[in-house]
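Asker: below are the sequence and a predicted model; questions follow.
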Amino acid sequence: MSVPILDASAWREFRGKPANSGINQTTHMAKVADTQGKLRDCFVKLLPTDTPALLCEAIGWLLARKSDVACPAFGAILLVPVEELRKCTPLPPEFNGMTLCPAWCSEVVAGKTVKQIHSMAYFVAKKNCLRSKDARKIAAFDQWGDLRDRNFGNVIASSKGGYVAIDHETLLHDLLWIPAGRNYLEWSLLKEAQSTLDAAGIKKFQVDMANAAKGHAKALVDAAADLAAIVAQLQPGNAAALSQSIHQTLDARSQPDWLSNKLGVIA
């Protein structure tokens, strides 16, 4: 399976809290051993399975890799030893009495989120991001996957160049989150482009999105077996039906011209 599931022994060392941890109070940095025993510097956030968040993170990372969207090189589902983590940092009360908790783990990407670039430089940084090919690929990917929370806090300006997407927690919003009682307002790079770029720039952004979407159908075919395996691991009680629903949703949104029709452009 492309998304490994690591036991508690893989969580090796607490390495502190990130400067911008978002709303999840459990997010931390840790040394994590991958399936080959290689130690990796990772962001880790606890995601109990009473919400779709962990499944969405795993599917999002897998699909991003298959569709050539820049994302962390390593991602995994990790069983975190809660009491060991509690020795290092306070945890919310809902984790009291819990021995192990599943978490999403992804390798640290060298660089800063676009949001971390302050003052007047932030406006320039936003425009530079939106003008990049990476931003258009990410925006198209988010439309395909019905992801509702892509903001400049989860797009990293890599120190190696380019932009990297992290945090796919709100993927498959209508299929998975609305039945779970959550309804997120859309926050996307497309909306950022529409409020930042001029008319010609917006049009070019949308055409590039539509062109990027042409690879989604093949990406879904390539990811199908791994996607089904992830669902079976995380939702064994209704794996077949859920896997079919996820595949049908993604397949419908990967059809030729689906995104171009939605955006009203010709690609």
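Answerer: It's in.
Asker: contacts and neighbour counts: CA atoms only from here.
Answerer: Fine.
Asker: list the contacts of stretch 64-84.
Answerer: 3-8, 10-11, 46, 54, 58, 61, 95, 98-109, 134, 137-138, 141, 163-166, 215-216, 219-220, 222-223 (C-alpha atoms under 8 Å, 6 or more residues apart in numbering).
Asker: okay, now the one to match up with it:
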Amino acid sequence: MSVPILNSSAWREFRGVPSSAGVNPTTHLANVADATGKLHSCYVKLLRPNTPALLCEAIGWALANPVGVPVTSFGAIILVPLDKLGNCMTLPQWTSGQSVCAAWCTEIVAGKSVRQVHKWAFWMARKRCLHSKDVRSIASFDVWTDNRDRNFGNVIRSPSGGYIAIDHETVLHDLLWLPTGTSYARRSLVDEARQHLSAGDLKQFNVELAGASGKHGSGLAAVQDALNQFIDGLYPHAAPALGKAVIEYLGLRSQAGWLANEIGVIA
């Protein structure tokens, strides 16, 4: 999936803050116009320009759908006009002196995160989540892309019963985050499965993860040109070396048997 890069005119109207905004204090709701002028109700979060967060969000969203991971139908990089946003909410000090700030926006989807389920029913929601084929595809995707922060707060259960992955900010952790001096402790669905599934269910979980990895190579090939295009648009001084490094990193991890070996499954 190609990732559009929208200018500040695409940010049309502030619509409030979400009830559960997460750790980023700039996350807000806004109407965003796509390249055709169609309006989307979106979550928007500003991302620091000196980190790989924006690139990681875009790469994760672009890669997900071609490998069978459900994500939002609309996602984009957008330049948010800080004068308008600053009239609606308090902005962090690091935005001072800027007229616009690059942000990641993604369409709001119906449903709640698994973590939002009431505590008394959370154990049941967690178990149902870990048995879902959608979630096993998401877990396989996270191992492949080296995503360090897939918790139950960024897995949305839709009204139809399926699951949607949101928030890919920490993908390519060792490739892109470690060189900046930032390291994230791993929170993963694989670890949750090891803690909460029976031995038999865990074995099936891992077998399905390994099976889902068969789509990773073809999915990467399908979006490789799009990845290089927006990497060039975001970081023209670092491309094409950066694009090459990303493709090679993901390509190595999509080779037959790599993921099975990583999670300890005999292929």
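Answerer: Sure thing, it's come through. Treat the numbers as computed from the prediction; the structure is a model and nothing was measured.
Asker: coming back round to it: show the buried residues in the contacts of stretch 64-84 of the first structure.
Answerer: Among the contacts of stretch 64-84 of the first structure, those buried by neighbour count (16 or more other C-alpha atoms under 10 Å) are 3, 5-8, 10-11, 46, 54, 58, 61, 95, 100-109, 134, 137-138, 141, 163-166, 215-216, 219-220, 223.
Asker: so which of the contacts of stretch 64-84 of the first structure are in strands?
Answerer: Among those, the members falling in strands (DSSP state E) are 5-6, 11, 46, 100-107, 163-165.
Asker: of all those, which two lie farthest apart?
Answerer: 100 and 163 (33.4 Å; C-alpha to C-alpha).
Asker: is the most centrally placed residue in the second structure part of a helix or strand, or is it coil?
Answerer: Most central in the second structure under C-alpha atoms, centre = their mean is residue 168, positioned 2.1 Å from the mean C-alpha point. Following DSSP: H, G, I helix; E, B strand; the rest coil, residue 168 of the second structure is assigned to coil.
Asker: ok, the closest residue to residue 224 of the first structure other than its chain neighbours to residue 9 of the first structure distance?
Answerer: In space, and not counting its chain neighbours, residue 224 of the first structure is closest to residue 247: 7.6 Å by C-alpha to C-alpha, 6 or more residues apart in numbering. Distance of residue 247 of the first structure to residue 9 of the first structure, computed by C-alpha to C-alpha, to the nearest Å: 33 Å.
Asker: who has more neighbours out of the two?
Answerer: Applying other C-alpha atoms under 10 Å to residue 247 of the first structure and residue 9 shows that residue 247 carries more neighbours, namely 18 against 12.
Asker: which secondary structure elements does the helix or strand hosting the more buried one sit against?
Answerer: Taking DSSP states H and E as the definition, residue 247 of the first structure sits inside helix 239-252. The elements that helix 239-252 of the first structure packs onto, with contact taken as 3 or more C-alpha pairs under 8 Å, 6 or more residues apart in numbering; DSSP states H and E, are helix 216-234.
Asker: give me the mean deviation of the helix it packs on from the second structure.
Answerer: Averaged over the aligned pairs, helix 216-234 of the first structure sits 0.6 Å from the second structure after superposition, using mean C-alpha distance after the TM-score superposition for the first structure.
Asker: buried residues in that helix, which are they?
Answerer: Here helix 216-234 of the first structure shows 216-217, 219-220, 223, 226-232, 234 as buried, counting by 16+ other C-alpha under 10 Å.
Asker: in TSV, list those along with distance to residue 87 of the first structure.
Answerer: As requested, these are exported to TSV (distance: C-alpha to C-alpha, whole Å):
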residue	distance to residue 87 of the first structure
216	43
217	46
219	42
220	41
223	38
226	35
227	35
228	36
229	34
230	31
231	32
232	33
234	28
